[in-house]
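Q: Predicted model follows, preceded by the sequence.
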Amino acid sequence: GYLFRLDPVAIPLTNNHLWIYGAYGDYATTDVRYMQGALVHRTQIGFRWTPGPRLSFDAMLDHYGMWAGESEQGRKMTINLSNYFRVVTGLHAGKDGTLSDRINVIGDQGGSEIFRMRYCGDRWTFTLQHDIPYNDGSGMGFQNFPDGVNTLAISHIDKKRWISDFVYEYHYTMYQSGPINGEKFDENGNSLTPPGTKTTGCDQYFWNGEYKSCWTHYGHIIGDPLILPTGIHEGTWTSAIMNISTENDRYIAHHIGVGGSLFRRHPYKLMLTYSDNHGSYHSGPYLGEDPKGKPWGTVKEKGLKQVSASFTGAIKLNAGGRRHISSHTELNLLYGLYADKGSLYEDSVGVTIGLKCSFF
């Protein structure tokens, strides 16, 4: 694939207060998928307003579209300029498209809308960000509020401090434009929806229509590690087989990350995540009553609780009391400690260790 990037460029006549940036690219999938040979398009566009030298505000759309490919059942999307234009612009499929692509948008299109505020002090940088996921038009129209990832990040210029970086994230993906979607169509795409029926809801993040392998790469979810492919909870998932759908995309989570240097010498990173997992509108909840088709808030939902943690870092090794083995070589001992405890995954503890030799 390829990716063209546009670094921030000041918009004329704004006195360097308004900037534009973005990206444009196309890629090919290489794993075994329900739609074999699917292609991926990306369009990113962002605007940055800088009222002063220290403060900035960003609004960005990061959009992805999965299209093309052919399924084992013979369903195929032709690669041509017409379909490519519809993917880039987020339009419906033409008359030759599948029913799903004709009533929604062509392919599987989603991404995130990001709003960010950043303040850069003399030694500290503070960042606040709201990241809204979407997987169809209702999400792009903010009908899935309050879903999103809310982030607070604090970073110090001195990375040798015991604590130089801190991040807190609050994840919420429960609503998905609501649990009711009464939209109906016949086999020709003609609407059978009764007047006054709610036609947005049950967004089902990370997959749509014919693209049942979802946003995965060799079975691993791309973009959000807390959204899970089918088979994780039952222990049947493996990256060696074709993934079909997701089993968990409705969850509430808190994530904390801390980074710094031990004794001002050895870098480390600590990450802790607590999640309350509720399955999906498509495959149903893990526990209790299914909220799909019922008014929002009328079902008392129960989820599977999970805590995951990791502590990773590097110990800079001395040779003969010297910082480097030689004037052009440095040796580091890499380590990692990992743990899962809860009802979603099997309880586990893991350890990694390695050596890294750098030449410069």
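A: Thanks, I have it.
Q: only C-alpha atoms for contact and neighbour calcs from this point on.
A: Fine.
Q: dump the residue contacts of the residue nearest to Ser261 when sequence neighbours are not counted.
A: In space, and not counting its chain neighbours, Ser261 is closest to Pro267: 4.1 Å by C-alpha to C-alpha, 6 or more residues apart in numbering. Contacts for Pro267 (C-alpha atoms under 8 Å, 6 or more residues apart in numbering) come out as Lys160, Gly259, Gly260, Ser261, Gly313, Ala314, Ile315.
Q: and the comparison structure, right after this:
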Amino acid sequence: MNKRITIVCMLLGVVMTTTAQTELRTETQVTASAGDHSPLWLNANHYGLSSIERNSGYLRAGIFHEADSNRTREWRWGYGADVAVAANFTSTLVVQQAYADLHWKKIRMTVGSKQQPMVHKNQELSSGSQTFGINARPIPQVRFELDWWTVPYTRGWVAFRGYGSYGMTTDDRWQKDFTQGHDRRTEHTFFHTKGGYLRFGPKNITFELGLEMGCQFGGTIYDHVSAPKIENDKGFKAFLNALTAQGTDKTDGNYLNSEGNHVGSWVAKLNIDQEKWNLGLYADQFFEDNSMMVHIAYNGYGSGDEAFLRKQSRYFCYDFRDALLGAELKLKAFPWANDFVVEYLYTKYQGGPVYHDITKTDGEHITGLDDYYNHHLFTGWQHWGMVMGNPLYLSPIYNTDHTIQVKDNRFWAWHFGISGDPLPGLHYRLLTSVQKGFGTYFAIYPEPRNNVSMLAEAAYHFPATSRWAGWHVKGALGMDRGELMGDNFGLQLTVGRSMWLNKKGKENRQ
């Protein structure tokens, strides 16, 4: 028998044996806008499946088998394939997700591109996490994750979860087309993530504290100011340095940094769950180096020939200013408005306005000017032009000078979100962000730039008893006003359908 026919038959056999948990999803979306771009909240936090162009759209189809559909088994598996054909996007064919999951008890391994939700934040109302947000396309990677594991001998009061991954970015061609030789770009860049979280307390009142970190490393850098091409280390040591934040970049010289572009966040959340309401208070403090990670940096070097030697116990301390602070209130018995989010984001400090390396005549070592989401070698914390963290940082895709840089990373912002379910099947959300941007330390705006971005969105899921069962329709209005994003107004319409390969699929999954 022909090999292709054999493979197809095998795949069909797998699908037929898992129809009770396999879901088919199709969706089409159209966006029409007036202004310079589509409004911020019509394109942000869509896992990168969006466009800043005024008019755009896509056709999307996917098949998913969730590994968690049968929690009674120790070994479980799942998969997902999610593809879109788009117009006026960064690419016409978008492989949004393509992954396989393997679970054993509380351990999961994921291979491929998969949309990972934010930690501690509401997925549709929050402005976004600062390190691992939902604003950019997923990166293909091998990821290991441990679900909440209760620490022995703590009577259930302490639990731990964590994850780690290695992968490679996929925007090489886009970077080359976007820069057009005007700015540095990277190819075959490796990607690393890791995170760990501790949870304390009983079920109704808990406190979580976590550390999450990411790194871009390896690959080839083109059009750098000091060299036309830089080949970074791609061997085992580079992967180890990404894990441990050690090593040094080839361009560092005497002023050593950890190899690659390391970023991360300290995150915390207090959760109070009561019969009629739930309150969550959370914080997300971003960092690029020790000045904001531990707020202390060594500053006790010698002088002269001993300028790079540690000679005394002397340190420089940095303030606690930059952070995302948020609160979420859920009202369980009031469907008309049952979820409220308010967030305040401040990023102006960044370790202070001074960076000074030690010299033979001046031993002061001050590591300010962190320049969030940017890097002196790599193209910064972005993928396909969209920042991989919070979209209130102005993504490089907005730049008209062909540079892959975040040009507004010093700002303050207030963000508000409300959602509700006033009728069966009807869901809405409202978002408002008020922002004042100051540019960067290296390119300060002559005058601060203000911005207001708003979204009004409503979605209706047809009931299971109707002839339109499985269909949903969603409409949204978005608006930007101000000097930062420009004046934009847009409409967005989404129509989709979910189908189970077996009529009992939904019931069997539950």
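A: Yep, that arrived. Since we're looking at a predicted model, the values are computed, not measured.
Q: Check which helices and strands the longest helix along structure 1 is in contact with.
A: Taking DSSP state H as the criterion, structure 1 has its longest helix at helix 81-89. Helix 81-89 of structure 1 is packed against strand 39-49, strand 55-67, with contacts defined by 3 or more C-alpha pairs under 8 Å, 6 or more residues apart in numbering; DSSP states H and E.
Q: which one of the contacts of Pro267 of structure 1 sits closest to His278 of structure 1?
A: Nearest to His278 of structure 1 among those, counting by C-alpha to C-alpha, is Gly259 at 30.4 Å.
Q: quick one: what helix or strand has the aligned partner of that closest one in structure 2 in it?
A: Counting by TM-score structural alignment, Gly259 of structure 1 lines up with Ser419 in structure 2. Taking DSSP states H and E as the criterion, Ser419 of structure 2 maps to strand 411-423.
Q: on average, how far is that strand from the matching bit in structure 1?
A: Compared with structure 1 after fitting, strand 411-423 of structure 2 deviates on average by 0.9 Å (mean C-alpha distance after the TM-score superposition for structure 1).
Q: Need the three-state assignment for the residue nearest to Ser261 of structure 1.
A: Classification of Pro267 of structure 1 using DSSP: H, G, I helix; E, B strand; the rest coil returns strand.
Q: where does it sit relative to Trp162 of structure 1, distance-wise?
A: Distance of Pro267 of structure 1 to Trp162 of structure 1, computed by C-alpha to C-alpha, to the nearest Å: 9 Å.
Q: Spit out the contact partners of the nearest residue to the match of Gly259 of structure 1 once chain neighbours are set aside.
A: Excluding the flanking residues, the one nearest Ser419 of structure 2 by C-alpha to C-alpha, 6+ apart is Arg429, at 4.1 Å. When contacts are counted by C-alpha under 8 Å, 6+ apart, Arg429 of structure 2 is found next to Glu124, Leu125, Gly417, Ile418, Ser419, Gly420, Leu455, Ala456, Glu457, Ala458.
Q: Kindly recompute the last result at 10 Å.
A: 124-125, 337, 339-340, 417-421, 455-459, 476 (C-alpha atoms under 10 Å, 6 or more residues apart in numbering).
Q: cool, His295 of structure 2 as well?
A: If you count contacts by C-alpha under 10 Å, 6+ apart, then His295 of structure 2 has Phe287, Asp289, Phe316, Cys317, Tyr318, Asp319, Phe320, Gly351 around it.
Q: which residue in structure 1 lines up with the last one?
A: Structural correspondence for Gly351 of structure 2 with respect to structure 1 (TM-score structural alignment): Ser177.
Q: so its match, which of the three states?
A: coil.
Q: Tell me the spacing between it and Ile157 of structure 1.
A: The value you get for Ser177 of structure 1 to Ile157 of structure 1, if C-alpha to C-alpha is used, is 40 Å.
Q: Of the two, which one has the most company?
A: Ser177 (25 against 13; other C-alpha atoms under 10 Å).
Q: quick one: the nearest residue to that one once chain neighbours are set aside and Cys202 of structure 1, what's the gap?
A: Among residues not flanking Ser177 of structure 1 along the chain, Asn144 sits closest, at 3.9 Å (C-alpha to C-alpha, 6+ apart). As defined by C-alpha to C-alpha, Asn144 of structure 1 lies at a distance of 10 Å from Cys202 of structure 1.
Q: Can you pull the residues that touch both of the two?
A: Residues touching both Asn144 of structure 1 and Cys202 by C-alpha under 10 Å, 6+ apart: Ser138, Met174, Tyr175, Gln176, Ser177, Gly178.
Q: Would you map the helices across the stretch 151-300 of structure 2?
A: Here the stretch 151-300 of structure 2 has its helices, by DSSP state H, counting those that start in this stretch, at 172-179, 236-244, 290-293.
Q: May I see the buried residues of the first one?
A: Buried residues in helix 172-179 of structure 2, counted by 16 or more other C-alpha atoms under 10 Å: Gln175, Lys176, Phe178, Thr179.
Q: Go ahead and flag the most central residue of structure 1.
A: Gly223 (2.8 Å; C-alpha atoms, centre = their mean).
Q: Kindly provide the distance from the aligned partner of that residue in structure 2 to Met213 of structure 2.
A: Taking TM-score structural alignment as the criterion, the aligned counterpart of Gly223 of structure 1 in structure 2 is Gly389. Distance, Gly389 of structure 2 to Met213 of structure 2, by C-alpha to C-alpha: 12 Å.
Q: got a markdown table for the contacts of His295 of structure 2, with distance to Gly164 of structure 2 too?
A: Output for those, formatted as a markdown table (distance: C-alpha to C-alpha, whole Å):
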| residue | distance to Gly164 of structure 2 |
| --- | --- |
| Phe287 | 19 |
| Asp289 | 20 |
| Phe316 | 31 |
| Cys317 | 30 |
| Tyr318 | 29 |
| Asp319 | 30 |
| Phe320 | 28 |
| Gly351 | 28 |
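Q: Looking at the residues you listed, which one is closest to Ile7 of structure 2?
A: Nearest to Ile7 of structure 2 among those is Phe287, at 47.7 Å by C-alpha to C-alpha.
Q: where's the closest one relative to Tyr315 of structure 2, distance?
A: According to C-alpha to C-alpha, Phe287 of structure 2 stands 18 Å off from Tyr315 of structure 2.
Q: of those two, who's got more company?
A: Phe287 (27 against 15).
Q: Matching that one against structure 1, which residue comes up?
A: So, by TM-score structural alignment, Phe287 of structure 2 is matched to Tyr134.
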